[in-house]
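Undergrad: please find the sequence and the predicted model below.
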Amino acid sequence: MKDFNKYTSHINFAPIIDFALKQGKPVTYKKGEYFVRQGEICRTIGFVTSGSLRYCCTNSLGEVKIVGYTFEESFVGNYPAIQLQDRSNVDIQALCDCTVYELTHQQVNEFYEANVEHQRLGRHIAETLLWEVYDRMISMYSLTPEERYLEILNRCPSLLKLITLKELASYLLIRPETLSRIRKRVVRRQ
């Protein structure tokens, strides 16, 4: 599911992937286990070699909202929180059994401080993550729910094999009933 998080196609992650696979600690998460809990200090980021994880937050009404996903062959973690050594504002939970090569804050910073190219990569990662968040925010204002649904399915046609419709509705910031009506309209037009 390489195209789910758009930023992954804009960066050559090879140096930090290689570092994570050589220096990271392989950790297995069973379905339902947490990589980090909302409110906990973020201590690690990781490279997912198998499985997928979801990012959720609990709102003031106690409702769990899906805010993101990460899939095999990509990174997992709350990057701003680990860099600031702050509390996570999301839960990151395994959707299935996963293997993650984890790096500590210190290891990530040692990687960045190793040379100028690694420093540039770190800056590029931060800038691209900011772009992704900003792009997603703008799409919430500029695209209809149906356009957001079609855009994500065009980008990731096999997404619904990995997540439920209820989760997709939460990610798109719409109610499941709204997603059901959108899907019916799309099917009728085809």
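TA: Yes, it's here.
Undergrad: C-alpha from now on. contacts and neighbour counts both.
TA: Fine.
Undergrad: what's the burial count for residue 21?
TA: 18 (other CA atoms under 10 Å).
Undergrad: element containing it?
TA: Applying DSSP states H and E as the criterion places residue 21 in helix 14-23.
Undergrad: for that helix, name the packing helices and strands.
TA: Under the contact definition 3 or more CA pairs under 8 Å, 6 or more residues apart in numbering; DSSP states H and E, helix 14-23 sits against strand 44-50, strand 98-104.
Undergrad: make CSV out of the ones you listed and add distance to residue 124 and mean neighbour count.
TA: What follows is those, written out as CSV (distance: least, CA to CA, whole Å; neighbours: other CA atoms under 10 Å):
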stretch, distance to residue 124, mean neighbour count
strand 44-50, 17, 23
strand 98-104, 19, 22
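Undergrad: one more to weigh against that first structure:
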Amino acid sequence: MAESFNSYKSQVNLTALIELCEREGKTVVYEKDEYLHHQGDIERHISLVKSGYCRYTCLKSDGDEAVVGLAMAGEFVTDFNNGVRKIPALASQVASVRTEVLQLPFEYALEGLCQSEPNFLYTASDALFRMCYTRLLELYVLSPTERYCKFAASYPDIVSKIKLKELASYLQISPQHLLRIKKSQELRAKNS
């Protein structure tokens, strides 16, 4: 089985948070390109993605959007570390397609989790750090093709649906380069 793209999920017991969202979360639908949260704002919600997917974005110096992360169905979208510290978010959260989430107030969800799992903050922060550090190192040691293959292995059902421009931005390559990689991988799969 492929390693999960958002590997924090396998390192943190999220059962209580998932159950809390399913029991008490407010269903909110975000249309394509609608913001769940803006860069520079303090996080107010924890959202469990039920359908669709979201992208984490930052603005580059030229004003273009850089995709720095993704949250798929069954995953959480929130600025966890900055939300805990109550400081402005470094990234925006944007619905890439029509996306339905179950949403809870950030502080309420965190308070409930910390009562049921006293080490949750440490465990979650550590898991997120390890995931981000691994991704940073992979930018240096994996080729764009290897990064694409890792993403494709983690999300085989999504890789054909995700917007090419978003995935290329996340992989830090041009859309044309990503097209060449995809064609090469399809050819390799045909010849296997």
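TA: Cool, the structure landed. A quick note: this is a predicted structure, and the numbers were derived from the prediction, not measured.
Undergrad: thinking again about what came up before, the helix holding residue 21 of structure 1 vs structure 2, mean deviation?
TA: Compared with structure 2 after the fit, helix 14-23 of structure 1 shows a mean deviation of 1.7 Å (mean CA distance after the TM-score superposition for structure 1).
Undergrad: report the buried residues of the lengthiest helix in structure 1.
TA: Taking DSSP state H as the criterion, structure 1 has its longest helix at helix 116-142. For helix 116-142 of structure 1, burial by neighbour count (16 or more other CA atoms under 10 Å) applies to 118, 121, 122, 125, 128, 129, 132.
Undergrad: now swap in stretch 149-159 of structure 1 and tell me
TA: 149, 150, 159.
Undergrad: from these, pick the one nearest residue 47 of structure 1.
TA: residue 159 (20.0 Å; CA to CA).
Undergrad: what lines up with residue 17 of structure 2 in structure 1?
TA: If you follow residue 17 of structure 2 across to structure 1 using TM-score structural alignment, you land on residue 16.
Undergrad: and residue 126 of structure 2, what does it touch?
TA: Counting by CA atoms under 8 Å, 6 or more residues apart in numbering, residue 126 of structure 2 touches no other residue.
Undergrad: tell me the spacing between residue 187 of structure 2 and residue 178 of structure 2.
TA: 14 Å (CA to CA, to the nearest Å).
Undergrad: of those two, which one has the most company?
TA: residue 178 (21 against 11).
Undergrad: and that one, how far from residue 20 of structure 2?
TA: Residue 178 of structure 2 is 39 Å from residue 20 of structure 2, by CA to CA.
Undergrad: on that earlier part again, now the angle between helix 14-23 and the longest helix of structure 1, please.
TA: In terms of direction (axes from the mean of the first three to the mean of the last three CA atoms, to 10 degrees), helix 116-142 of structure 1 departs from helix 14-23 by 110 degrees.
Undergrad: beyond helix 116-142 of structure 1, next helix or strand please.
TA: By DSSP H and E, the next helix or strand past helix 116-142 of structure 1 is helix 145-155.
Undergrad: how far does that next one sit from the chain's center?
TA: 17 Å (CA atoms, centre = their mean, to the nearest Å).
Undergrad: picking that back up, got the helices and strands packed on helix 14-23 of structure 1 as JSON lines, with distance to residue 83 of structure 1 columns?
TA: Formatted as JSON lines, the helices and strands packed on helix 14-23 of structure 1 follow (distance: least, CA to CA, whole Å):
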{"stretch": "strand 44-50", "distance to residue 83 of structure 1": "10"}
{"stretch": "strand 98-104", "distance to residue 83 of structure 1": "10"}
